[in-house]
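Asker: Next one to model:
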Amino acid sequence: GKSEHITISGHDGGTGASSWTGIKNAGLPWELGISETHQTLVMSDLRSRVVLQADGQIRTGKDVVIAAMLGADEMGFSTAPLIAMGCTMMRKCHLNTCPVGVATQDPELRKKFAGKPEYVVNYLFLIAEDVRSILAKMGFRRLQDLIGKTDRLKFAPDPENHKAKLLDFSKILKNALDMRPGINIKGGSIPQLFELEKRLDYKVYAQAKDVIEGLKKNVEIEMNITNEDRTFGSTLSYYISKKTVEAGLPDKSIVLKMQGSGGQSFCAFLAKGVYVELEGDANDYVGK
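Answerer: Model (predicted):
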């Protein structure tokens, strides 16, 4: 695919809805993922087309700077802003029993929520100030100038742990531009070429446009579909919703008779008035 944004979420990220064994024993650090992804994109000359985000227990300015040096353009914050809003990490997010009213629909528990947007704003301002201070000490004016500068990271093993000295971080700390010098590594600076007009949805829309615009009462369309045609029907539904908002069209205004193998999310978010028959099979999330 032609991804514009890739998030590398590390194993130590917080989620109150996961099992304790999963939280403690599954996954890998985001540092490994960010470094490898950044290097791979640089070697493929695709780094300028993709914004790379690091996520997983990023809480301080130091975490932000390290993520940037390993190749991240953005950093995701979840646990720390939640705590700033009053989360006490009871790990009951999925049980509707959050005692401080953060993750619950219970009206009595929600009364206990004391968070304010200003708390998160203040926290992020302090993070930015911490980052600014670290950048000044390193001699950089902007965080963008630090992205991919792995040469500014040094391995400092715990002197009391003799096994730590045996660890080899050379592959993680390898400067990607040494492998392919001179290319643009500013994430998202070159737009992806999606060629959306070639999607099957647009071929359907071309034949159904008169019905959506009210020039015809109904239309029946027969087409083949493959599993490359993901979220089929969503674009057609967009144009219907754009014209009719929530009302949609009368029943069976647009009848689609498809043959083949539908891709993921076949007929997801389908607008009212569209009737679809599929002779064949489809991937997961049909009609969600």
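Asker: only C-alpha atoms for contact and neighbour calcs from this point on.
Answerer: Will do.
Asker: now the strands for the stretch 101-250 of the chain?
Answerer: 219-225 (DSSP state E, counting those that start in this stretch).
Asker: Would you mind stating the distance between the residue lying closest to Arg142 once chain neighbours are set aside and Leu146?
Answerer: Spatial nearest neighbour of Arg142, chain neighbours left out: Leu135 (7.3 Å); criterion: CA to CA, 6 or more residues apart in numbering. Using CA to CA, to the nearest Å, we find Leu135 at a distance of 8 Å from Leu146.
Asker: list the contacts for the residue nearest to Arg142?
Answerer: Neighbour list for Leu135: 65, 141-143 [criterion: CA atoms under 8 Å, 6 or more residues apart in numbering].
Asker: of all those, which two lie farthest apart?
Answerer: Based on CA to CA, the longest span within the contacts of Leu135 runs between Val65 and Arg141 and measures 12.6 Å.
Asker: Looking only at neighbour counts, state which of those two leads.
Answerer: Val65 (21 against 11; other CA atoms under 10 Å).
Asker: Who are the contact partners of that one?
Answerer: Applying CA under 8 Å, 6+ apart to Val65 gives the contacts 131, 134-135, 143, 146.
Asker: Can you give me the buried ones in the strand or helix carrying it?
Answerer: Val65 is part of helix 61-70 when elements are defined by DSSP states H and E. Neighbour-count burial for helix 61-70 flags 61-62, 64-70 (criterion: 16 or more other CA atoms under 10 Å).
Asker: and what of stretch 97-115?
Answerer: Here stretch 97-115 shows 97-104, 109-110, 113, 115 as buried, counting by 16+ other CA under 10 Å.
Asker: Another for comparison:
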Amino acid sequence: MMAAAMGADEYGFGSVAMIATGCVMARICHTNNCPVGVASQREELRARFPGVPGDLVNFFFYVAEEVRGMLAQLGYEKLDDVIGRTDLLRPRDISLVKTRHLDLGYILSNVGMPKWSSTQIRNQDVHNNGLILDDVLLADTEILDAIDNEKVIHKTVKIYNVDRAVCGRIAGAVAKKYGDTGFAGQLNITFTGSAGQSFACFLTPGMNIRLVGEANDYVGKGIAGGELVVTPMENTGFCPEDATIVGNTCLYGATGGQVFVRGKAGERFAVRNSLAEAVVEGTGDHCCEYMTGGCVVVLGKVGRNVAAGMTGGLAYILDEDNTLLPKVNQEIVKVQRVSASVGQMQLRSLIEAHVEKTGSSKGAAILKEWETYLPLFWQLVPPSEEDSPEACADYQVTAAGQVTLQSA
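Answerer: Okay, here's the model as predicted:
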């Protein structure tokens, strides 16, 4: 009510909404040890989570009821009637040491209603972005036929940096018809040029997207499946593994799929990655932040604060100049050499796929001198993965390719 009287017409509910569903404000969200399981990936703690959606609904019902009662006491029918009504507010007549020098006069002064007050604007039509690239692609009869009848197609499309969230609507059309895993066809689309924000977001299985060029932030955001390959154009004049060709926060919240980037990524690569596999040739700060699953391979240098809040999944980082360890908080993840044969197989197979998909010269050099490069890789292992076959040397691979636990 006070915010409305001071002029606010939008209101945010943050911590109080979490408290309504069971948060006890222990202030240890970043440690994975939340005592009521709100901010933890540990199953035994998540089992303690007491909240249900109805609790939050009831909280907002009570908020609305209290606001309604206060409006009635003041003689008003709706909240809009009191927005900007600072004349309804009176400073409390109390004297406190820490507030004695506060002057609320500026906040409570009524300067009149501005010409373009937001309270005068209601029920605006949603703006139109005009024709976007996804609209063009979804109007393509070949693509529509492939989605409707689960066919395999190959397309090449020019892309520009004004084209944002490309493939998002296509993924939505596929998911609407088949769900996350039911599409049996293949949409093989190659884009050339500079992609805008959120390129190849929300991909589903069956979508194989290739970009020859570079992209902005949020590449592969929220993908649930499919394959994404990013390579630079030929004859660019620079060394691909030394150039950043995708922006920040790539693979944000991914729950599946594979991503191969011939070049470096910006900051927060694979933040909150849950299940996707990715190979990249260098990253900025905060790589693998809050990661809960999947696997990330970095064939080059990384920035600071690696694996902050990482509670699941694995990361393999090539450390040719021996500078990685100070960049990792080893209270959060264990940093070890790749000694488990299953982990070595996982690492090598992802690099082989990376070379096959991108033509990476860096990856090819690593495979050619495998025995030399393998000892230079670090494996980042959160506590939840310490007993996994990829991280634990107690497992072995049989001649038939099966993973078994070694006998004592």
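Asker: Just the closest of the contacts of Leu135 of structure 1 to Thr235 of structure 1, please.
Answerer: Using CA to CA, the contacts of Leu135 of structure 1 come closest to Thr235 of structure 1 at Leu143, 37.5 Å.
Asker: what residue of structure 2 matches up with that closest one?
Answerer: Taking TM-score structural alignment, Leu143 of structure 1 has Leu79 as its aligned residue in structure 2.
Asker: dump the residue contacts of that match.
Answerer: Leu79 of structure 2 neighbours (CA under 8 Å, 6+ apart): 4, 71.
Asker: From Ser361 of structure 2, how far off is it?
Answerer: Per CA to CA, Leu79 of structure 2 is found 63 Å from Ser361 of structure 2.
Asker: helix/strand/coil for the equivalent of Cys98 of structure 1 over in structure 2?
Answerer: Matched to structure 2 by TM-score structural alignment, Cys98 of structure 1 sits across from Cys34. Using DSSP: H, G, I helix; E, B strand; the rest coil, the structure places Cys34 of structure 2 in coil.
Asker: pretty sure Cys34 of structure 2 contacts Ser40?
Answerer: Yes: the criterion here is CA atoms under 8 Å, and Cys34 of structure 2 meets it with Ser40 at 5.7 Å.
Asker: Find the nearest non-adjacent residue to His154 of structure 2, please.
Answerer: That would be Asn188: by CA to CA, 6+ apart, it lies 4.7 Å from His154 of structure 2.
Asker: after the helix or strand containing that neighbour, next one along is what?
Answerer: Assigned by DSSP H and E, Asn188 of structure 2 falls within strand 186-195. Per DSSP H and E, strand 186-195 of structure 2 leads on to strand 207-215 as the next helix or strand towards the C-terminus.
Asker: that older thread, what spatial separation is found between the residue nearest to His154 of structure 2 and Ile351 of structure 2?
Answerer: Distance from Asn188 of structure 2 to Ile351 of structure 2, by CA to CA: 22 Å.
Asker: Those two - which one has more neighbours?
Answerer: Ile351 (25 against 18).
Asker: quick one: that one and Gly363 touch, right?
Answerer: Yes: between Ile351 of structure 2 and Gly363 there is a contact at 6.1 Å, judged by CA under 8 Å.
Asker: Give me the buried positions along stretch 161-170 of structure 2.
Answerer: For stretch 161-170 of structure 2, by 16+ other CA under 10 Å, it's 163-170.
Asker: What's the end-to-end length of it?
Answerer: Using CA to CA, the end-to-end distance of stretch 161-170 of structure 2 comes to 18 Å.
Asker: Assign a three-state SS to His354 of structure 2, would you?
Answerer: Per three-state DSSP, His354 of structure 2 ends up helix.
Asker: Now for it, how many residues are close by?
Answerer: Applying other CA under 10 Å, we find 25 residues neighbouring His354 of structure 2.
Asker: residue contacts, it?
Answerer: If you count contacts by CA under 8 Å, 6+ apart, then His354 of structure 2 has 260-261, 279, 360, 363 around it.
Asker: how close does it get to Ile317 of structure 2?
Answerer: Distance from His354 of structure 2 to Ile317 of structure 2, by CA to CA: 15 Å.
Asker: Could you do Tyr160 of structure 2 as well?
Answerer: For Tyr160 of structure 2 relative to Ile317 of structure 2 (CA to CA), the value is 32 Å.
Asker: sorry, back to before: by contact count, what packs against the strand holding Asn188 of structure 2?
Answerer: Packing contacts for strand 186-195 of structure 2, counted by 3 or more CA pairs under 8 Å, 6 or more residues apart in numbering; DSSP states H and E, involve helix 141-149, strand 152-159, strand 207-215.
Asker: And the helices in structure 2?
Answerer: For structure 2, the helices defined by DSSP state H occupy 2-5, 15-20, 43-46, 53-74, 105-108, 133-138, 141-149, 168-178, 341-358, 361-368, 370-373.
Asker: Ok, which of these comes nearest Pro205 of structure 2?
Answerer: Minimum separation from Pro205 of structure 2 across these (CA to CA) falls at helix 168-178, 9.1 Å.
Asker: quick one: the closest one aligns where in structure 1?
Answerer: Helix 168-178 of structure 2 covers residues 234-244 of structure 1 once aligned (TM-score structural alignment).
Asker: Okay, buried residues for the matching stretch please.
Answerer: 234-237, 239-241.
Asker: quick one: which of these is nearest Lys165 of structure 1?
Answerer: Ser234 (54.0 Å).
Asker: Ser78 of structure 1 versus that closest one, what's the distance?
Answerer: Applying CA to CA, the value for Ser234 of structure 1 to Ser78 of structure 1 is 30 Å.
Asker: Quick check: the aligned residue for the residue nearest to His154 of structure 2 in structure 1?
Answerer: Match for Asn188 of structure 2 (TM-score structural alignment): Ile254.
Asker: Next up, the contacts around Trp264 of structure 1.
Answerer: That one is not Trp; residue 264 of structure 1 is Gln. Taking CA under 8 Å, 6+ apart as the test, what Gln264 of structure 1 contacts is 227, 229-231, 282-286.
Asker: Over in structure 2, tell me which residue corresponds to it.
Answerer: For Gln264 of structure 1, the aligned position in structure 2 is Gln197, judged by TM-score structural alignment.
Asker: picking up where we left off before, okay, angle between the helix holding Val65 of structure 1 and helix 117-138 too, please.
Answerer: With axes from the mean of the first three to the mean of the last three CA atoms, to 10 degrees defining the directions, helix 61-70 of structure 1 sits at 60 degrees from helix 117-138.
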